[in-house]
Structure formats: structure tokens, C-alpha cells
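Participant: Below are the sequence and a predicted model; questions follow.
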Amino acid sequence: MKTTMSSMFRGACYAAGVTVFTTATNIAAQSLKEVSEEECIYGDCDSGRGTLVLKTPWGPGEYVGNFKDGEFHGYGRLEIPISFLAKEIYAGNWAQGTREGRGSHWNGKGKLYVGEWRNNMRHGQGSYFFNLPEWNENEHTEFWLKENFENYTGGFVEDHYQGQGTYRWPDGQKYVGGFFASDKHGEGTFYYVTGTARQQYWQYGDLIR
């Protein structure tokens, strides 16, 4: 079955002209706006399990997973092009068209998040990796990625680092301590490559002592 955007599944892309990704940090919000046509090529894309193909200017995207009342719901994997050379991937849990629960998100531009989501935002415990040249699912463990790439692991609140967390650099340095709204906040410890540790106190991103 082929449909145009005006009648597209609400969970797949549009609800009265609004994409399923609503936060400014989600590249998919822009890429999904480019979807011109969809086709359910396998299964039940209304209330069951199916495969939905999404047509974009850069080639086809695809959602494979569970649906409920025409929305992504349960476990599913969305892969959508953001250019002729790059694609964005989310594999994980959905609830009524939004990312909810645990999932992995590759933004196609060097950033990978693995962890918990709430209402389409990184929320709960997770790991955020930066400057990855590429991402192939299941090729490397989270432990390996933490040891080889710049990353933050810890608490998130509405897309921000918040609570206790660890920020690591590839050269072996790391900061372990408190964060608030993605800034270092409260007590923490900075570990140097030499093994030296320094106790620190931060206030909304400013080093106090």
C-alpha cells in the first residue's frame, strides 16, 4: 500500500504536519520532513509487526518493528538517510510514535547514544559517544567504545547531562562527579593521564576550587 504524506501513519512521520522527533537536537526531525511517500511492504503496519519504507531525496529509509494504531510502538528499528552518504539510525523501544525506554541512536555525524529515553529525549542512564568515524551495530561493546572514544556516561535529564556521571577523553583523562544542565556542578574528581587525582568543586560550569 502506498500513501502520500497527507495520510501518512502518525507514528511514522507526521501528525497534522508535525514530525515524530520534536526536540531540536534530533537530526531526524529534518530528515523526516523530506519523506514524500511511504509504503508498507511487509506485515501489519497498523497494529502488528511490519516493514515501512520511507521515500526521501537521498534514497529509501526503513522502519522495521512493531506498530500500534498506526504508530511506532514496542521495539523497532528506524534507518533514514540524512544525505547521499550518511544515515541516521534508532534501534530500540517506542511508545505511541516517540522513543521511550532503552534504545541506541546514531546521528550519522559521529555521535552515538546508548541508553534510556523518555518522550523522545535522552533521559535516565546512558552513554554518549563523540567523534566516531562510523558505527556498525554490534561491532563493538560499550566498554570498548568508552575506552577508545571521548564519551559521557551517567545520568541524563531531558537531553542534558545531569546527576552523577563520568566524562572520559581518549588520552585516558577523565572527570567523575556531578553535572547539572550539561555543566560540571558540585563535587568531582579529575584524573590525569599520570594517575594523579585532583578533587574539584564546580558551580554551573565554573571551577570554584
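Facilitator: In hand now; what should we look at?
Participant: switch to C-alpha atoms for all contacts and neighbour counts from now on
Facilitator: Will do.
Participant: For Phe156, see how far away Thr3 is.
Facilitator: Taking C-alpha to C-alpha, to the nearest Å as the measure, Thr3 falls 38 Å from Phe156.
Participant: Neighbour count for the two, which is higher?
Facilitator: Phe156 (27 against 13; other C-alpha atoms under 10 Å).
Participant: what's downstream of the helix or strand that contains the more buried one, the next helix or strand?
Facilitator: Assigned by DSSP states H and E, Phe156 belongs to strand 151-157. Downstream of strand 151-157, the next assigned helix or strand under DSSP H and E is strand 160-168.
Participant: can you state the direction angle for that following strand and strand 151-157?
Facilitator: Strand 160-168 runs at 160 degrees relative to strand 151-157, counting by axes from the mean of the first three to the mean of the last three C-alpha atoms, to 10 degrees.
Participant: contacting residues around strand 160-168?
Facilitator: Outside of strand 160-168, the residues within contact range by C-alpha atoms under 8 Å, 6 or more residues apart in numbering are 122, 146, 149-156, 174-183.
Participant: ok, the residue minimising distance to the centre of the chain - contacts?
Facilitator: Geometric centre of the chain, nearest residue: His105, 3.2 Å, by C-alpha atoms, centre = their mean. By C-alpha under 8 Å, 6+ apart, the contact list for His105 reads Glu88, Ile89, Tyr90, Ala91, Leu112, Tyr113, Val114.
Participant: how about a cut-off of 6 Å?
Facilitator: Contacts for His105 (C-alpha atoms under 6 Å, 6 or more residues apart in numbering) come out as Ile89, Tyr90, Leu112, Tyr113.
Participant: just the buried members of those?
Facilitator: When the contacts of His105 are checked for burial by 16 or more other C-alpha atoms under 10 Å, the buried set is Ile89, Tyr90, Leu112, Tyr113.
Participant: let's bring in a second model and compare:
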Amino acid sequence: MFEDEQSIAYVCLYNLPSFIGFISFATLYCCKAELQLLWIRVVMDAIKLKMESKKANYVGEVSNQKRHGYGKYVYPNSFFLYEGEWSMGRKHGLGKLMMKDGSFYEGEFICGEIEGSGLRHWAKTGDSYSGEFKQGELHGFGVLQRASGETYEGQFCCGLREGHGSLTDSDGHAYLGSFHRDKRHGEGRIEYSNGDQYEGSWVLDQKQGQGVLRCVDGSLYDGQWRNNLFNGQGIMIHTSGMVWEGIWTNGRPLGGASIMVIEGGGEGGGGGGGGGRRRRRRRRRRFGSCPGEGLLRGSAAADGGRGRDRHE
């Protein structure tokens, strides 16, 4: 029926499970050793053909039977396609690695790894990164642009923001300073979209430590922070001219009282050679409504709750 073993092998290729069962039967029950060996060779050839049909496709330069030079390679799973430079069977030099979903990397490769400078695009999120890589990870200096409008320019380590950098989020708030494990951490300065500014210490994306908040209306707080709120020793100079100085807790003066200074509220005229001169009056009062709350709410350090960042 078949002219040679290869013809039988091609039939086996498309009926492999059935022929494997048959060869088991033939091997056990056939009396002639020559027939047993024939069927074994036929099945092995069919398996070989099946594996070759699934092999990746490469078109390009070779050396010593290895991909070497410039070439195009489609991976066995057909999800990845690489076109670029090769060295002894590995991606090495400049090239582009494309994925079936539209994502890609274009840039430098070293010994098969994404290493050096390049451009990475993620089709699913729309994010893009241009900069340095190490073993496929964002590592070194680069610019990460997210589809949401957020842009980070600075240092990366193992895929995370680490070191000095600048971050502008989708709301227009611009931060310049230190990062640690992808969060603002250390010394930094942020300018909010409404014009308010904070400069000081950060701990894991929150204002914590010593810092100064300058509001666009002229109000100012200089002191200690914790969890994005006035906490500890600090002084507030309100745009109205009132000054609060003392210990703060969760955005309010401790105990509900402190020193208030009213600028330009003195009694003018009269003796003492002080006619027409404004005096400073210093007195204690109980706090009914503390301007510190308005300062936090009115600045970009609020997100609908007292002292929380809107953008966070």
C-alpha cells in the first residue's frame, strides 16, 4: 500500500495516537523481529516529523549551525517574534522583540537578555518606558509615561522607582525628590495644581517629619508632620495675620489653645510717642475654628478628609 517508510510516517503523523497504540500491539504479538523494528522506525519518524512541524521559524544569517548575524525568529509558541542581531544562537546587539498582543521592546540585548538602553511598550495598559534596562527590568535612568497622564523621570532599581526623580501625576501635581521602593520617601518638594507647595520630609508617600507648607493665599505652616497632618511642634502664619505656635496633633493645636498674634491690631494715636503706630497684640484664646483646618482643606493636601492628599 505504501511505497516506503516515509509515506507510512506521514500517515502516522496525522494519526499518531492510533499508531502508537498499534505499535504497542505489534511489538507484543508479532513474531517477526524485522516487522517490529519496522514499526518502531515508522513511529519514531512520525514523532520526529511532528516535532519539526512545531519548531520555530528562523530566517537569517547563521554560523556553525547557530543563529549569528542578522535574522528574524518566530518562537515556537508564536507569541514572540524577534528581529535583529544574533551572536552564536542568542539575541545580542540591537533588535526588536514583538508580542502578539501589540507589546514590544526595541533596543539593546546582551547574551539573550534585555540589557542596556531601549524602549518598552505595554499594549494592555498603554504605558511606555524609555531608558536603561538590566536583565529585562527597568533599571537605571529612564522615563515612564503612563496612559493615565502620569510621568516619572528619574532612577529605577529592579523595576521600581528608587533614588532621585520627578513625578507629575494625572492631576498636575509635580513632585521632585527622593523615592524608595516606588514611593516618595526622603526629602522632596511638591507643587500642587492649585499653586500650594510643600517642601520637607516624606515617609512611604506621606508627609512625615519636618516640612513647610506654603499656600497660594499666603498662609504658611512650618513644623512637624505625621500621616500628612500637622503633628508636633509647629507654627502657622495664617493669611488673616493670626499666628498659632505650639504643639499640634492631627491638624489641630494640642489642648485646643495656643498663642495667637494679631498683626496690625493695635490702638493708635495718643501718647508715648507712638501716634499712628500699629502695635502687636498677643493674647490667649480658645479655638473654636482653627485656621489650620482650613489651611489643610484649602491646600492641595486634602482629599475630602482632613489633611489627606487629594492626589494620593
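Facilitator: Received, thanks. For clarity, every value in this text was computed on a predicted model and none was experimentally measured.
Participant: Just give the TM-score of the two.
Facilitator: Remark: TM-score between the superposed chains equals 0.67 [TM-score structural alignment, normalised by the length of the first structure]; 158 aligned residues with a C-alpha RMSD of 2.7 Å.
Participant: can you tell me which of the buried ones among the contacts of His105 of the first structure are in strands?
Facilitator: If you go by DSSP state E, these have Ile89, Tyr90, Leu112, Tyr113 in strands.
Participant: Now which residue in the second structure aligns to the last one?
Facilitator: Following TM-score structural alignment, the counterpart assigned to Tyr113 of the first structure within the second structure is Tyr175.
Participant: And that match, how far from His164 of the second structure?
Facilitator: Between Tyr175 of the second structure and His164 of the second structure the distance, using C-alpha to C-alpha, works out to 11 Å.
Participant: Ok, Trp225 of the second structure next?
Facilitator: 22 Å.
Participant: rewinding a little: rebuild the buried ones among the contacts of His105 of the first structure as TSV, extending it with distance to Ile82 of the first structure.
Facilitator: Formatted as TSV, these follow (distance: C-alpha to C-alpha, whole Å):
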residue	distance to Ile82 of the first structure
Ile89	10
Tyr90	13
Leu112	15
Tyr113	17
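Participant: Make sure Ala29 of the first structure is indeed in a helix.
Facilitator: Yes. According to DSSP: H, G, I helix; E, B strand; the rest coil, the state of Ala29 of the first structure is that of a helix.
Participant: circling back to that earlier point, quick check: the strand holding Phe156 of the first structure compared with the second structure, mean distance?
Facilitator: Following superposition, strand 151-157 of the first structure is found to deviate from the second structure by 0.9 Å on average (mean C-alpha distance after the TM-score superposition for the first structure).
Participant: so that strand corresponds to what in the second structure?
Facilitator: Using TM-score structural alignment, strand 151-157 of the first structure pairs with 197-203 in the second structure.
Participant: sorry, back to before: within the helices and strands, which one has the residue nearest to the centre of the first structure?
Facilitator: Element membership of His105 of the first structure [criterion: DSSP H and E] is strand 98-106.
Participant: still on that earlier bit, what count of nearby residues applies to the residue nearest to the match of Tyr113 of the first structure when sequence neighbours are not counted?
Facilitator: Among residues not flanking Tyr175 of the second structure along the chain, Ile190 sits closest, at 4.2 Å (C-alpha to C-alpha, 6 or more residues apart in numbering). Using other C-alpha under 10 Å, Ile190 of the second structure is surrounded by 21 other residues.
Participant: swap in the one 4 residues further on?
Facilitator: Summarising burial for Asn194 of the second structure: neighbours were counted as other C-alpha under 10 Å, giving 13.
Participant: hang on, it is in a strand, isn't it?
Facilitator: No. Counting by three-state DSSP, Asn194 of the second structure is not part of a strand but coil.
Participant: That one and Arg214 of the second structure, how far apart?
Facilitator: In terms of C-alpha to C-alpha, Asn194 of the second structure sits 11 Å off from Arg214 of the second structure.
Participant: now for the residue nearest to Tyr175 of the second structure: what does it line up with in the first structure?
Facilitator: Per TM-score structural alignment, the equivalent position to Ile190 of the second structure in the first structure is Tyr128.
Participant: Show residues contacting the helix or strand that match falls within.
Facilitator: Per DSSP H and E, Tyr128 of the first structure falls inside strand 121-129. The contact list for strand 121-129 of the first structure (C-alpha under 6 Å, 6+ apart) reads 111-117, 151-159.
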